[in-house]
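> What follows is a predicted structure for the sequence shown.
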Amino acid sequence: MTDSANYPNHPDSATTGHPVAAERPSTVEGAFWAFIASTVLGLVGGVLIFASRDAIAAALRDSTRRSGGTLTDAQIDQAVNITMIVALVIAVIIAALYLLFAFKLRAGRNWARIVLTVITALQLISLLAGQSTVLGYVSVAAAVVGVILSFLTPSNAYFAAAARIR
């Protein structure tokens, strides 16, 4: 693998005086697309929660009435709307960061691989500790596949070569 024309110790780097960029292996490409899929599935799951808006509001109304609360139906509807919008905004921000880390991973940044591994571990713990949807399970499974692919031997060589180039 180190004899490839795209690795820094290739003879072309000696003739030009500049290291040649490492060729991205299929394991890194696969990890990148697994993280993209995980992000998209997570966003779809976040958007689908809006389909449950009425059920969430009804459950909150029942809970409020049983506990002797004094919230009106309008206040409950407003609280549900605000909560859902805030949750969606947070999900979009997290997805944007996740995408940033995925693109940095694709570019050979080892720190991004570590950050994505930590985030995936947190997602897995969250999934195991609470309830989730089918999309949640599939999203975490895609992220786990991405982590595994990002630590396979070709990926390790790619990250090491990218670090040498910088």
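Okay, I see it. Numbers count the residues shown, from 1 in each chain.
> make it CA atoms for all contacts and neighbour counts henceforth
Fine.
> Number of residues surrounding I165?
14 (other Cα atoms under 10 Å).
> Touching, it and A21? I think so.
Yes: the pair I165 / A21 is scored as a contact, 7.0 Å apart, by Cα atoms under 8 Å.
> shared neighbours, these two?
In terms of Cα atoms under 8 Å, 6 or more residues apart in numbering, I165 and A21 are both contacted by the residues P8.
> distance of P11 from T2?
11 Å (Cα to Cα, to the nearest Å).
> neighbour-wise, which of those two wins?
Neighbour comparison, P11 and T2: the larger count goes to P11, with 16 against 13 (by other Cα under 10 Å).
> What is the top helix by length along the chain packed up against?
Scanning the chain for the longest helix, with DSSP state H as the assignment, gives helix 73-106. Counting contacts by 3 or more Cα pairs under 8 Å, 6 or more residues apart in numbering; DSSP states H and E, helix 73-106 packs against helix 26-48, helix 53-66, helix 110-129.
> deepest of those, which one?
The highest mean neighbour count among those, using mean count of other Cα atoms under 10 Å, belongs to helix 26-48: a mean of 20.
> Included below, for side-by-side comparison, is a second structure:
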Amino acid sequence: MSNPEGSSHEPVRPVSEGGPDAEIPRPRAVDLAFQASLASTVIACVATVVTVLLDQVWLERFARQMLEESGQPTGEVDLATGVAVARVSLGIGVALFAALFVLFAVKMRAGRSWARLLLTVFAAVGVVNFLSAVASSGAELSLMWSLAEVAFAVTAVVYMFRPESTSYFAEHRKRRLERRGGRPR
């Protein structure tokens, strides 16, 4: 969408009109950031399931290492139990990760600056991890999952910091401070 000045972003709408109880119009950029955050989370979860939870060789190696380090026997039955425990534990971890990131995305969409900051920090960490993985192992095919995840996370950050998004977060902060009796800066 083009505005009269010729820039390609959505014009910043006045959000202070209508009093402190009026609904703050959410810019499309915030919705797009929300969708990109969800896409990044889904890709990360699917990638973990495909590359870790369904990789029997990796799970057996992991279970054997855990059993050996804890001084447990590494027989066939013990190893099978270790693989099952690892698979369930990792599955629970993936579910918790997904729930936490969905919560961050929902809070960001609702105008919470702390959630926007957390999503930005996690995207930056993801970029650093991806770049270090590429630098250490080259462009492996398994890194395609990480590339997609990081691409959506960076896209979300770009949308979260567009001018209309920044105005949206600032207005939410201002209204929360007013409701608490504080003064906006």
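Nice, thanks for sending it over. Fair warning: this is a prediction, and the values are worked out from it, not measured in the lab.
> Could I get the TM-score for this pair?
For this chain pair, the superposition-based TM-score is 0.78 by TM-score structural alignment, normalised by the length of the first structure; 153 aligned residues with a Cα RMSD of 2.7 Å.
> any idea what V118 of the first structure aligns with in the second structure?
Under the alignment (TM-score structural alignment), V118 of the first structure pairs with V121 of the second structure.
> now that match: how far from G19 of the second structure?
According to Cα to Cα, V121 of the second structure and G19 of the second structure sit 33 Å apart.
> Next, count neighbours for S89 of the second structure.
Here the number of neighbours of S89 of the second structure (other Cα under 10 Å) works out to 12.
> thinking again about what came up before, quick one: the longest helix of the first structure aligns where in the second structure?
Using TM-score structural alignment, helix 73-106 of the first structure pairs with 76-109 in the second structure.
> superposed on the first structure, where does the matching stretch end up, distance-wise?
Mean deviation of stretch 76-109 of the second structure relative to the first structure after superposition (mean Cα distance after the TM-score superposition for the first structure): 1.3 Å.
> contacting residues for L60 of the first structure?
Listed by Cα under 8 Å, 6+ apart, the contact set of L60 of the first structure reads I76.
> In this structure L149 of the first structure contacts T27, no?
Yes: L149 of the first structure lies in contact with T27 (Cα under 8 Å); the separation is 5.2 Å.
> so how far is I125 of the first structure from the closest residue to G146 of the first structure other than its chain neighbours?
If the residues on either side of it in the chain are set aside, G146 of the first structure comes closest to A31, at 3.9 Å by Cα to Cα, 6 or more residues apart in numbering. Look at A31 of the first structure and I125 of the first structure: by Cα to Cα, they are 20 Å apart.
> Also S150 of the first structure?
From S150 of the first structure across to I125 of the first structure, the span is 20 Å (Cα to Cα).
> and if you look at A91 of the first structure?
With Cα to Cα as the criterion, A91 of the first structure and I125 of the first structure are 18 Å apart.
> Quick check: neighbours shared by L149 and T27 of the first structure?
S155.
> Assign the aligned partner of A21 of the first structure in the second structure to helix, strand or coil.
Under the alignment defined by TM-score structural alignment, A21 of the first structure is paired with E23 of the second structure. On the three-state scheme (DSSP: H, G, I helix; E, B strand; the rest coil), E23 of the second structure is labelled coil.
> Could you give the number of residues near the closest residue to V49 of the second structure other than its chain neighbours?
Of all residues not flanking V49 of the second structure in the chain, G91 sits nearest, at 7.8 Å (Cα to Cα, 6+ apart). G91 of the second structure has 17 neighbouring residues, counting by other Cα under 10 Å.
> Same check on the one 3 residues further on?
One way to gauge burial is a neighbour count; for V94 of the second structure, by other Cα under 10 Å, it gives 19.
> what about the nearest residue to G126 of the second structure once chain neighbours are set aside, which SS state?
Ranked by Cα to Cα, 6+ apart and with sequence neighbours excluded, the top spatial neighbour of G126 of the second structure is V150, at 6.1 Å. What three-state DSSP gives for V150 of the second structure is helix.
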